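Q: Fold the following, please.
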Amino acid sequence: MNSSRFQNINDLREVLGERAEPANSPAERWSTITRDLSNIELPDEFDARKVWPHCKTISKIRDQSRCGSCWAFATTGVMSDRLCIHSNGTVNVDLSVRDVVSCCDYCGAGCDGGYSRRAWDYWITKGIVTGGTYEDKEGCQPYPFPACSREPNPNLFPPCPREPYDTPECQQTCVQGYNGTYEKDKYFGKSFYYVATDEKQIRQEILLNGPVQASMSVFADFANYHSGIYHHTVHYYVGSHAIRIVGWGEQYGVPYWIVANSWNTDWGEDGFFRILRGKDECAIETSVQAGLPQIRRLSDFH
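A: This next block holds a predicted model:
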């Protein structure tokens, strides 16, 4: 493996924390949204970062560091994006990855991987507090692990630790100095649904409601991605990864998705990547998930 961020397959596998629901799991109580698009013409290009520039989280790239928490990053990222979009910019916060990773006891195993669908359920039933990155220290519960680099001679960020982090303990309090309480800081979801496995349906969902969360199969050559429109040429499967689709476009006749990753800004195209669209590349169009937020009244804010 020639990637500077991942020295070997195990390095890569450790950050691929998206888990598939067990075959014997209870019947899904969530619906799949399929819209009638017969009379709708979708734009050839769409970038949520440009359409909703006042929503800071859409263009923000975070770093899961050496923790398999992609499932929590992707879900809370989309939740945060949609809170801002559907509140017309009045709610512009990061929802806490730490809260989900450490306190959702039925979501999986924290830094050892989890189920993104259950994170959506946690948002609806329990609520999620605010929390930015380790570096910005924003919100009730910021992320506990620093952004890191696996570059041979890192200059933007410190080197990643040699061993993966343990899942942080659940703490139902806000960090010292934060002006608010854990219970009153929570934001809740109103709904969750799957988006039909069809690229036009996915585009329409993003157009109407904002970025979506998806799972993708990761093959060994994905670690070496730097720029361009990715499609896998190596068939060595490494694991499943949760990501955030923020838009789409076309280059030289090749359609692509614009996707936000959680491996820092020194990976890919400033933390984003483009991937072939319309061919279910790496199964990225198979399990697309989304939901809508509850919007607090201004009088509810503290």
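Q: From now on I want contacts and neighbour counts done on CA atoms only, so please keep to that.
A: Will do.
Q: Report the central residue of the chain.
A: Closest to where the C-alpha atoms of the chain average out (CA atoms, centre = their mean) is A74, at 1.3 Å.
Q: and for comparison, fold this next one:
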Amino acid sequence: MRHFFIFSCLISLLSAYFHGSGHNSVRGGSCADFLHKNHMTSCCLGRNDECYMIHFDTRCYCDQFCGKNSTSDCCPDVIREHNVNKCPAKAGICQRNGMVYQNNQRFMDNCNHCRCKNGVVKCKNRPCLINPDLLSEINGSNYGWTAANYSFFWSKTLEFAYLHYLGVTLPSYRQKPLSSDFSGHVQSSYDFRKEPYFQGKYPNGIKSQGMCAASWAFSMMDMVTDRASKYSRKPMDRSPSVEQLIACSSINKKRNKCSSLSVDQGWLSAQNMTGIADTECYGNRDVQSGFLFTCKMKSSTCPGPANSTKKFYVSKAYPVWPQSKSIMKEILMNGPVQMVFKIYDDFFMYKSGVYSPSRRAQSFIRNQYHGVKVLGWGSENGMDYWLAANSWGPDWGENGYFRIKRDVCSTEIGKHVYGAWVYIK
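A: From the prediction side, this is the model:
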């Protein structure tokens, strides 16, 4: 029985390739047919007696060994150049990234639509969110941070990302920052998540804005939750509804409320509401779809199953003086801040380390900004950084967080910083 099993396995291996047989015994078999039928792009490596076709009534081979003896046993269409056998692809067949495509076959190459036409691949040339060449260049250099190929960003264009994953503009008017005291010493590192009243468990987890282009709202509500914890000296058991803030904004006149607002418009939206309900009252169930058309908060009654709600109230936002020590003192005194910075295409691929734009980084659409919550700072390998919470889910970056180099002019990090007073009722 054992010998029969081994014999069966050998038979299976020997029949792994399509060899032509049958109909090819009448006409001449070719390596082009062999590659096509076996979904291959080149001759078999070394000597492989199973890489053959039936050429009329005899075998001819499609490997790198054929033709090295005194009699040529290669199939007639094998070309030998510089002592290397080359097996031609069938006419009209296309090869790309190790894949074989039939004539007129359509396919996707990352974010671009492609078509095989008469042996030539023609693709659209739109910039993709995941750029493999740029990713390799970053990881092969000493930038102080690493990049990753995120599956949830693959096949997306940069244009799509700028339209759906950001969502904030600078204030429509310039407001004078609060006066600040630059004197005295500030500790070299700080992380709001390690405050003693969290007792080892930080409750304000990373959010995902999905395709809702409203980072203004996510960074605001993240900051509001933390400041409420700071003022009460205890963790918040509930957090404000970012979906209510977006969907019920009286400032945003667009039909789809999942859209960008300026920083001051975002805070004015929150001020104009009679308090922002918690997520048990007004859930965040629909926001990630990127489409919010209707405000469900028609009265004081919760649209969700909760019978009661905590409401979060905010003051008018105030700019923080754009100097590192001033920002640090603001965080120590009042809690995390909202920070807005300029986006470059390589930031989407950030995985770990201290981010700063790479040499090949570009601002795909000029002067596009992203809003995040900054909750700490530190230094690594001589690079000073801000610790920030993003809103692209916990699978991005350092479990949803990232570190970004301080005082970098190109990103304008630390230039646009905002705080507000919070109370709960």
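Q: so what number do they get for TM-score?
A: Superposed pair, TM-score by TM-score structural alignment, normalised by the length of the first structure: 0.80. Supporting alignment: 265 aligned residues with a CA RMSD of 2.4 Å.
Q: before we move on, the earlier item: which part of the second structure matches the helix or strand hosting the residue nearest to the centre of the first structure?
A: In this assignment (DSSP states H and E), A74 of the first structure forms part of helix 70-86. Using TM-score structural alignment, helix 70-86 of the first structure lines up with residues 215-231 of the second structure.
Q: For the matching stretch, list every residue counted as buried.
A: Buried residues in stretch 215-231 of the second structure, counting neighbours by 16 or more other CA atoms under 10 Å, are found at 215-230.
Q: Surely the residue nearest to the centre of the first structure is in contact with V246?
A: No: with contact defined as CA atoms under 8 Å, A74 of the first structure does not count as touching V246 (11.2 Å).
Q: Tell me the secondary structure at W377 of the second structure.
A: For W377 of the second structure, the assignment made with DSSP: H, G, I helix; E, B strand; the rest coil gives strand.
Q: For the match of helix 70-86 of the first structure, give me the average deviation versus the first structure.
A: Stretch 215-231 of the second structure: mean distance to aligned residues in the first structure after superposition is 0.7 Å, counting by mean CA distance after the TM-score superposition for the first structure.
Q: is it true that W386 of the second structure touches V408?
A: No: using CA under 8 Å, W386 of the second structure is not in contact with V408, being 11.2 Å away.
Q: which one of these two has more residues nearby?
A: W386 (25 against 14; other CA atoms under 10 Å).
Q: any idea which helix or strand carries that one?
A: Using DSSP H and E, the element containing W386 of the second structure is strand 383-389.
Q: how far out from the middle of the chain is the match of helix 70-86 of the first structure?
A: Distance, stretch centre to chain centre, for stretch 215-231 of the second structure: 23 Å (CA atoms, centre = their mean, to the nearest Å).
Q: And the helices in the second structure?
A: Using DSSP state H, the helices of the second structure run over residues 2-14, 31-37, 132-139, 158-164, 215-232, 242-247, 263-272, 324-334.
Q: now those helices as TSV including distance to V340 of the second structure?
A: Shown next, in TSV, are the helices of the second structure (distance: least, CA to CA, whole Å):
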stretch	distance to V340 of the second structure
helix 2-14	60
helix 31-37	53
helix 132-139	24
helix 158-164	15
helix 215-232	9
helix 242-247	18
helix 263-272	9
helix 324-334	13
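Q: Among the ones you listed, which comes closest to K351 of the second structure?
A: The closest of those to K351 of the second structure is helix 132-139. By CA to CA, the value is 10.3 Å.
Q: Let me see the contact set for P164 of the first structure.
A: For P164 of the first structure, the contacting residues are 14, 66-67, by CA atoms under 8 Å, 6 or more residues apart in numbering.
Q: go on, K316 of the second structure?
A: Residues in contact with K316 of the second structure (CA under 8 Å, 6+ apart) are 267-268, 271, 420-421.
Q: where does it sit relative to A270 of the second structure, distance-wise?
A: Taking CA to CA, to the nearest Å as the measure, K316 of the second structure and A270 of the second structure are separated by 9 Å.
Q: measure the residue mapped onto K342 of the second structure from the first structure to Q172 of the first structure for me?
A: Counting by TM-score structural alignment, K342 of the second structure lines up with S217 in the first structure. Distance of S217 of the first structure to Q172 of the first structure, computed by CA to CA: 34 Å.
Q: who's more crowded, the two?
A: The residue with more neighbours, out of S217 of the first structure and Q172, is S217; 18 against 15, by other CA under 10 Å.
Q: quick one: the more buried one and A283 touch, right?
A: Yes: S217 of the first structure is in contact with A283 according to CA under 8 Å; the separation is 6.1 Å.
Q: if I read this right, E45 of the first structure contacts V246, doesn't it?
A: No: taking CA under 8 Å as the definition, E45 of the first structure is not a contact partner of V246, at 11.2 Å.
Q: so what corresponds to L37 of the first structure in the second structure?
A: Checking TM-score structural alignment: L37 of the first structure goes with F182.
Q: Then W257 of the first structure?
A: Matched across to the second structure, W257 of the first structure falls on W386, judged by TM-score structural alignment.
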